[in-house]
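# pasting the structure only:
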């Protein structure tokens, strides 16, 4: 009996491109036999050694940008992978779908999780968990990339794909097949073209 392919997906919940890519991955779950493990990373942490953070050039939102990832880390540690997937679905729908950046607590309710998890948002309680998770991604792809990071069991790991809008149906499946092929080529490094406008589809 064929078993599902394990896929590790590292995401920063505040990144809109990562959100769109995650919607593609949810579609791939319908089209291919995969088992997604949701993993947290943080662009604010990834860029903290830079003089100017490209995601926050004025340095106004560093702690605020870390907050959703801290909650995600708490959800994963306390309630597991499936709960984190539910929370990310709910949180992303609010942040990226509704532009509701105050929706971390409401997203917990949407995902059927305790409201008290929101209390970790502006603390450092889960910073080590976020860093540890992110270090696992960086160890696979290097620190000169961003989010998302995708690791496919038996193939390899890569940054991306960055795709907008998220493909649906068999188009999502075909993109998945191509990503798996590329991830499995040790010498493969990059495809790239100019980014288009965000399309949340």
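Yep, it's here. Everything numeric here is computed off the predicted structure, so don't read it as measured data.

# contacts and neighbour counts: CA atoms only from here.
Fine.

# Not counting sequence-adjacent ones, nearest residue to residue 62?
The shortest distance from residue 62 to any non-neighbouring residue, by CA to CA, 6 or more residues apart in numbering, is to residue 44 (6.1 Å).

# Please identify the helix or strand for that neighbour.
helix 43-46 (DSSP states H and E).

# buried stuff in the helix or strand that that helix is followed by?
Note on helix 43-46: by DSSP H and E, the next helix or strand toward the C-terminus is helix 62-79. Judged by neighbour count using 16 or more other CA atoms under 10 Å, the buried positions of helix 62-79 are 62, 65-76.

# which stretches of the protein form helices?
According to DSSP state H, the chain carries its helices in the segments 16-31, 43-46, 62-79, 81-92, 104-110, 127-141, 169-183.

# from the chain's centre, how far out does the helix holding residue 44 sit?
Remark: helix 43-46 is offset 13 Å from the chain centroid, using CA atoms, centre = their mean, to the nearest Å.

# alright, now check it against this:
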């Protein structure tokens, strides 16, 4: 018998690439013996204090809302609400193309059956210490020149994969095997090529 591999993925619900990676990792769960823990990182935390173009700064400012609400929900209701709330927010932002993050987050709370007043966490820094600590755990594993997603498998961590569309079935499993293989190779740091297409949600 093989042991179940612990896998941890850090996500920001704002990121379309992390969304695709999370859907791929769900495919991997069906074909490989893994158990995924879903954790938060934040592009708003990552870019806090950086000099950014005005439109991206606006996005980062608005991006605090969803991650703060997820952090508040987790604190009040336990780890088990993290993934369903991420799924509900991500569906609205990426599949339904909802541009109003607050509206998407409020609707997601209702869908998951969480108290509507949790939306108030979007406007405060009450859970920022937790959020920053969770974010920093990911950065400590892979370095500070990456974003989201970050995945750790049995202590082997990497940024990505950035892939679109996400592979399904055994193809998803083979990609997982390859990512773990290269990331676990001593001295291996990078594979990269220019993205030639945008996110494909299917």
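Structure's in. What do you need? What you see is a predicted model, and the numbers here were worked out from it, not measured in a lab.

# Mind checking the TM-score on these two?
Laid over one another, the chains give 0.92 as their TM-score (TM-score structural alignment, normalised by the length of structure 1), with 198 aligned residues with a CA RMSD of 1.6 Å.

# Among the helices of structure 1, which comes closest to residue 10 of structure 1?
Nearest to residue 10 of structure 1, of all the helices of structure 1, is helix 127-141, at 7.0 Å by CA to CA.

# in structure 2, what residues pair with that closest one?
Per TM-score structural alignment, the counterpart of helix 127-141 of structure 1 in structure 2 is residues 128-142.

# so how far is the matching stretch off the chain centroid?
12 Å.

# Buried residues, it. List them.
Quick answer for stretch 128-142 of structure 2 (16+ other CA under 10 Å): 128, 130, 131, 132, 134, 135, 136, 138, 139, 141, 142.

# after superposition, how close is that stretch to structure 1?
With mean CA distance after the TM-score superposition for structure 1, stretch 128-142 of structure 2 departs from structure 1 by a mean of 0.6 Å once superposed.

# Which residues does that stretch contact?
10, 39-42, 45, 67-68, 71, 146, 150, 157-159 (CA atoms under 8 Å, 6 or more residues apart in numbering).

# Let's see that with 6 Å instead.
Applying CA atoms under 6 Å, 6 or more residues apart in numbering, the external contacts of stretch 128-142 of structure 2 come out as 40, 41, 158.

# picking up where we left off before, out of the helices of structure 1, which is closest to residue 163 of structure 1?
Nearest of those to residue 163 of structure 1, taken as CA to CA: helix 16-31 at 6.0 Å.

# and the buried residues of stretch 128-142 of structure 2 as a markdown table, adding distance to residue 52 of structure 2?
Converted to a markdown table, those look like this (distance: CA to CA, whole Å):
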| residue | distance to residue 52 of structure 2 |
| --- | --- |
| 128 | 21 |
| 130 | 25 |
| 131 | 21 |
| 132 | 20 |
| 134 | 23 |
| 135 | 20 |
| 136 | 21 |
| 138 | 22 |
| 139 | 20 |
| 141 | 25 |
| 142 | 23 |
